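Trainee: Predicted structure and sequence below. I'll ask about it afterward.
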Amino acid sequence: MGLFDSIKHAIFGDKGPLGSWDKNKGAAPAPAAPHAPAAPIAPHPQPAAAAPAPAAQAPVDVDVDVEQILTQKAAAYGKPNNWRTSIVDLLTLLGLDSSLQARKELAQELNVHAGADGSAEQNIALHKAVMQQLAANGGKVPASMLD
């Protein structure tokens, strides 16, 4: 499991598998068709009736308000936290490793190649990439964190 999967799990909880967040996980299964009584025997062969189409599963509401969840976590954390712009503070808030090595691995995982390892430029790009990936996986992220 990569660091981004850990970030996603820390924010989304059990909304889906860690590796590939399934938007339909948790959807109620389609109701089974009621048992039909046996058809009477026809004297002449009848054309086969088309099988009814299976009922589509209704998608689960997957909009996870990332900002609200992180704001609540920050309030419970009780310490100043600049998670809105700092990748280090975001990782710390989520209880994840925020070391340079962890951020290098996250940058590689998300294909972020900006600035030197650990530089402000890389950290800003990494935070933006994390927010973009959260949004791509069903998270509701403010536009100000995506630009």
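Mentor: Looks like it came in fine. Numbers count the residues shown, from 1 in each chain.

Trainee: drop to CA atoms for contacts and neighbour counts, all remaining ones
Mentor: Will do.

Trainee: Need the single longest helix in this structure, by residues.
Mentor: In the chain, assigned by DSSP state H, the helix with the most residues is helix 120-136.

Trainee: next, the one to line up against it:
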Amino acid sequence: MRLVSRILVVIALGWGFAKIIELSPPEWKALATWLPPVLIILLVASAFGRSLFRGEALITRIARANHDGDFPDEMVGYTRSLTAVWAWFLLGCAVLTMLLVQYAHFPQAASLTPVLVPCLMIGEYFFRKRRFSHYTHRNPLSLMLFMLLHGMPRD
């Protein structure tokens, strides 16, 4: 039931965003197209970044929840560094989007982040599988399903 309600929220937000763009004045259409995705990227980047300074890093919490508390100490430093990588990566995606829209007149630039995020997830998964081959690892799709079903771990 939790998964269904989360999917419905995402659908409602998408529909609401589409209506905002549809009803906005013509001169605001470009801004309405790229600004909300950039703000969302910045919010997610700040969640990753803030977690580095408040308690346990976000990816460390996700990994602990994923391993049912049986989380190796060796992975704590790695997941903390990975949290910083995600924060900087998402900040870079937001800046790149704004620069491409403003200076390259590429209004579809906001669609780059959803393409780049899976690339980082998959690349990191293969790196982790190789670097920490003595542990079992969920693939990115399985991990996303786990997070959809169980939500984000709290502090």
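Mentor: Cool, the structure landed. What you are looking at is a predicted structure, and each value in this text was computed from that prediction instead of being measured.

Trainee: How alike are these chains, TM-score-wise?
Mentor: Overlay of the two chains. TM-score (TM-score structural alignment, normalised by the length of structure 1): 0.28; 68 aligned residues with a C-alpha RMSD of 4.9 Å.

Trainee: Past the longest helix of structure 1, which element shows up next along the chain?
Mentor: Using DSSP states H and E, the helix or strand that follows helix 120-136 of structure 1 in sequence is strand 139-140.

Trainee: just checking, what packs against that following strand?
Mentor: Applying 3 or more C-alpha pairs under 8 Å, 6 or more residues apart in numbering; DSSP states H and E, we find strand 139-140 of structure 1 packed against strand 64-65, helix 66-77.

Trainee: if you set the cut-off to 7 Å instead, what comes out?
Mentor: If you count contacts as 3 or more C-alpha pairs under 7 Å, 6 or more residues apart in numbering; DSSP states H and E, strand 139-140 of structure 1 packs onto strand 64-65.

Trainee: Count the neighbours of residue 125 of structure 1 for me.
Mentor: By the criterion of other C-alpha atoms under 10 Å, residue 125 of structure 1 has 19 neighbours.

Trainee: What separation do you get for it and residue 106 of structure 1?
Mentor: 11 Å (C-alpha to C-alpha, to the nearest Å).

Trainee: Can you point out the buried residues in the longest helix of structure 1?
Mentor: 122-135 (16 or more other C-alpha atoms under 10 Å).

Trainee: circling back to that earlier point, determine the residues that are contacts of both of residue 125 and residue 106 of structure 1.
Mentor: Common neighbours of residue 125 of structure 1 and residue 106 (criterion: C-alpha atoms under 7 Å, 6 or more residues apart in numbering): none identified.

Trainee: ok, and what's touching the helix or strand where residue 9 of structure 2 lies?
Mentor: Applying DSSP H and E as the criterion places residue 9 of structure 2 in helix 2-23. Identification of contacts with helix 2-23 of structure 2 by C-alpha under 7 Å, 6+ apart yields 29, 32, 33, 148, 149.

Trainee: Now that helix: buried residues?
Mentor: Neighbour counts over helix 2-23 of structure 2 (16+ other C-alpha under 10 Å) mark residue 21 as buried.

Trainee: Please name every helix or strand in contact with whatever helix or strand comes next after that helix.
Mentor: Under the assignment DSSP H and E, the closest C-terminal helix or strand after helix 2-23 of structure 2 is helix 29-51. Packing partners of helix 29-51 of structure 2 (3+ C-alpha pairs under 7 Å, 6+ apart): helix 2-23, helix 74-103.

Trainee: Measure how helix 29-51 of structure 2 sits relative to helix 2-23, angle-wise.
Mentor: Interaxial angle, helix 29-51 of structure 2 versus helix 2-23 (axes from the mean of the first three to the mean of the last three C-alpha atoms, to 10 degrees): 140 degrees.
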